[in-house]
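In: fold the stuff below for me.
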Amino acid sequence: MKQLKPNDKRAKAAMLMVCIVMGFEIVNIISDFFQYQLLESGNLNSEIANENDIRQALVALVSTVLFIVSAITFIMWFRRASYNLHTKVDHLKHSEGWAAGCWFVPVLCWFRPFQIMKELYEETDVLLERETRNYEKRITTSILGLWWTIWVLRNVIGQFLMRGAFKAETADQLSVSTVGSMISSGLQILLGFITVKIIRDYSKIEPLFYEIKEPPTLTFPDRVFADDQTKI
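Out: Next comes the predicted model:
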């Protein structure tokens, strides 16, 4: 039978990286604002434009690296949470492998992670309510819909911004793209707050799994089988 594995360090790492990403999104907004002011002023020359482009490129690079690291730590926590639930519940619809893999499958990545997170919350709530006595602050799925809506919205906006940035040929078009980038960063910050709450709420109740008693293993003495064979 599978044994529970600790998940508190993964939860802390995931929350820390989400907070770091949130903090750097503020830097991203400030950098975008400087670019927007520069575009609106009309006082552009090659030197100023090059400095702006270098700054924006560096900010984008650091932001991308931080996001990737944050995504890895979150998925590691998510998969371990799914694994631990599988040790106590045998009727889950989605395997622990899908808790990690579903994020990388086209089309499926738009809805399957939400389904797994919702199942994680619902099944954990039912399990702890039935099997433990210290489950007082129950988790709820009410915030998950908002979490996933913002995630999808930000990704859609991000795809449009990426396409628009490559096609932008005028200062006005680049200004619109810059405003969109600031909005996207704002959504990322909001998403970060909700993600931290989701991880924190679940990590508080996950240790209660250790209070759940394993069902007794039925054993049959060898002499019983010996007696049966004698009777035969």
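
In: hey, let's count contacts and neighbours off CA atoms from now on
Out: Will do.

In: and the strand or helix carrying residue 25, what does it pack against?
Out: For residue 25, the host element (DSSP states H and E) is helix 8-41. Packing partners of helix 8-41 (3 or more CA pairs under 8 Å, 6 or more residues apart in numbering; DSSP states H and E): helix 46-86, helix 171-205.

In: how big is the angle separating the first one from helix 8-41?
Out: An angle of 150 degrees separates the directions of helix 46-86 and helix 8-41 when computed by axes from the mean of the first three to the mean of the last three CA atoms, to 10 degrees.

In: who's in contact with residue 92?
Out: Counting by CA atoms under 8 Å, 6 or more residues apart in numbering, residue 92 makes contact with 86, 119.

In: 10 Å instead, please
Out: By CA atoms under 10 Å, 6 or more residues apart in numbering, residue 92 lies in contact with 82, 85-86, 116, 119-120, 123.

In: what's the spacing between the residue nearest the centre of the chain and residue 9?
Out: In the chain, the centroid-proximal residue (CA atoms, centre = their mean) is residue 74; its distance is 4.9 Å. Distance, residue 74 to residue 9, by CA to CA, to the nearest Å: 11 Å.

In: and for residue 147?
Out: 23 Å.

In: counting neighbours, go ahead and name the busier of those two.
Out: residue 147 (18 against 11; other CA atoms under 10 Å).

In: just the element for that one, please.
Out: Counting by DSSP H and E, residue 147 is found in helix 144-167.

In: pretty sure the residue nearest to the centre of the chain is touching residue 7, no?
Out: No: at 11.4 Å, residue 74 and residue 7 do not qualify as touching, with contact defined as CA atoms under 10 Å.

In: and for those two, which residues touch both?
Out: residue 80.

In: ok so, going back, not counting sequence-adjacent ones, nearest residue to the residue nearest to the centre of the chain?
Out: residue 14 (4.9 Å; CA to CA, 6 or more residues apart in numbering).

In: looks like the one you found contacts residue 66 (just checking).
Out: No: Residue 14 is beyond contact range of residue 66, at 11.6 Å (criterion: CA under 10 Å).

In: run this one through as well so I can compare:
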Amino acid sequence: MDDMDGVRDAVALGRHAVIWAFVWVVTKVIGAIIALSCALALHRLPADFRLDSAPLSSTAVTLVQAQAALSSLSLIAFVISAAIGCCWIYRMVKVTRVIGEGVSVTPGWSVGWFFIPVACLFRPFEGIKEAWQVTVNPADWPHVAVPTMLRVWWGLWLGLNFVDYFASMGPRIDPGIDGVELISWGLVASGAIAVALTIVWSRIVRSISRSQALLLNASAFR
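Out: Alright, predicted model coming up:
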């Protein structure tokens, strides 16, 4: 168990993490709506239609430009949301190591694993899983069952990354109009997954933050 001195709860950071997650998902939803309109508009065009030679005032060009603008805005919101989320994870794991013994994931690696190829597919889940277990039963946390909600969250996170990567490959799969249409449909799917992911993520953040704050305060008075 780590030293409790100087360790603060993650409630405030969790609140900001949730707020920015919803800011991000709003941009994803707006982007998905525009992407759906774009995909439908492109689908009605002939196969030999070229966006680079179409009039700038055409509906297809306008929608593609709007789609690109919202994608950029969504990326900015995601970077901010992810940065705050990582700060929350770091603080939360630090608290976890104070209130529970034998926790394997360190605060630094709980964030670092997200950036390591292959390991990022499963290792970041361990930090959240252990934190949840510790908040349920600090004295015997290894035997606490992992709730379905955590597995759903991780599945949605991996699914979102897969869909976004597949959509980004659109121009490589087909450099023509079909490639742009593939990107559009990918953004639609990504927006839908992002909504579910954000709802589950917010529940996890709030639950762990509040439970840890109570346990941390209780430990301070022992």
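
In: kindly provide the TM-score of these chains.
Out: Here the TM-score for the pair of chains, by TM-score structural alignment, normalised by the length of structure 2, is 0.84; 208 aligned residues with a CA RMSD of 2.4 Å.

In: and the contacts of residue 92 of structure 1, which are buried?
Out: 82, 85-86, 116, 119-120, 123 (16 or more other CA atoms under 10 Å).

In: of all those, which comes closest to residue 57 of structure 1?
Out: residue 116 (35.4 Å; CA to CA).

In: who's in contact with the residue nearest to the centre of structure 1?
Out: 10-15, 17-18, 68, 80, 100, 195-196, 199.

In: quick one: map it onto structure 2.
Out: When structure 2 is aligned by TM-score structural alignment, the residue opposite residue 74 of structure 1 is residue 85.

In: show me what counts as buried in whichever strand or helix holds residue 121 of structure 1.
Out: For residue 121 of structure 1, the host element (DSSP H and E) is helix 112-131. For helix 112-131 of structure 1, burial by neighbour count (16+ other CA under 10 Å) applies to 112-114, 116-121, 123-125, 127-128.

In: residue 206 of structure 2 pairs with which position in structure 1?
Out: By TM-score structural alignment, residue 206 of structure 2 lines up with residue 200.

In: brain fart, residue 22 of structure 2
Out: Residue 22 of structure 2 maps onto residue 19 in structure 1, by TM-score structural alignment.

In: quick check: closest non-adjacent residue to its match.
Out: residue 192 (6.9 Å).

In: now residue 205 of structure 2. Nearest residue, chain neighbours left out?
Out: residue 14 (5.9 Å).

In: shared neighbours, residue 74 and residue 9 of structure 1?
Out: With CA under 10 Å, 6+ apart, residue 74 of structure 1 and residue 9 have common neighbours residue 15.

In: surely residue 111 of structure 2 touches residue 86?
Out: Yes: between residue 111 of structure 2 and residue 86 a contact is recorded at 5.9 Å, counting by CA under 10 Å.

In: so which of these two has more stuff around it?
Out: residue 111 (23 against 20).

In: how close does that one sit to residue 38 of structure 2?
Out: Relative to residue 38 of structure 2, and taking CA to CA, residue 111 of structure 2 is found at 36 Å.

In: that older thread, tell me the most buried of the helices and strands packed on helix 8-41 of structure 1?
Out: helix 171-205 (a mean of 18; mean count of other CA atoms under 10 Å).

In: so which elements touch the helix or strand following that helix?
Out: Remark: after helix 171-205 of structure 1, the chain's next helix or strand is helix 222-231, criterion DSSP H and E. Helices and strands touching helix 222-231 of structure 1, as assessed by 3 or more CA pairs under 10 Å, 6 or more residues apart in numbering; DSSP states H and E, are absent.

In: any figure for the gap between the counterpart of residue 88 of structure 1 in structure 2 and residue 92 of structure 2?
Out: Under the alignment (TM-score structural alignment), residue 88 of structure 1 pairs with residue 99 of structure 2. With distances taken as CA to CA, residue 99 of structure 2 is found 11 Å from residue 92 of structure 2.

In: overlap of the contact sets of these two?
Out: 131, 212.

In: so what's residue 39 of structure 1 closest to, chain neighbours aside?
Out: Per CA to CA, 6+ apart, closest to residue 39 of structure 1 is residue 171, 6.0 Å.

In: tell me the residue in structure 2 aligned with that neighbour.
Out: Under TM-score structural alignment, residue 171 of structure 1 pairs with residue 177 in structure 2.

In: doesn't residue 38 make contact with that match?
Out: No: between residue 177 of structure 2 and residue 38 there is no contact under CA under 10 Å: 11.1 Å.

In: counterpart of residue 187 of structure 1 over in structure 2?
Out: Match for residue 187 of structure 1 (TM-score structural alignment): residue 193.

In: if I look at that match, how far off is residue 32 of structure 2?
Out: In terms of CA to CA, residue 193 of structure 2 sits 11 Å off from residue 32 of structure 2.

In: over to residue 89 of structure 2?
Out: Applying CA to CA to residue 89 of structure 2 and residue 32 of structure 2 gives a distance of 28 Å.
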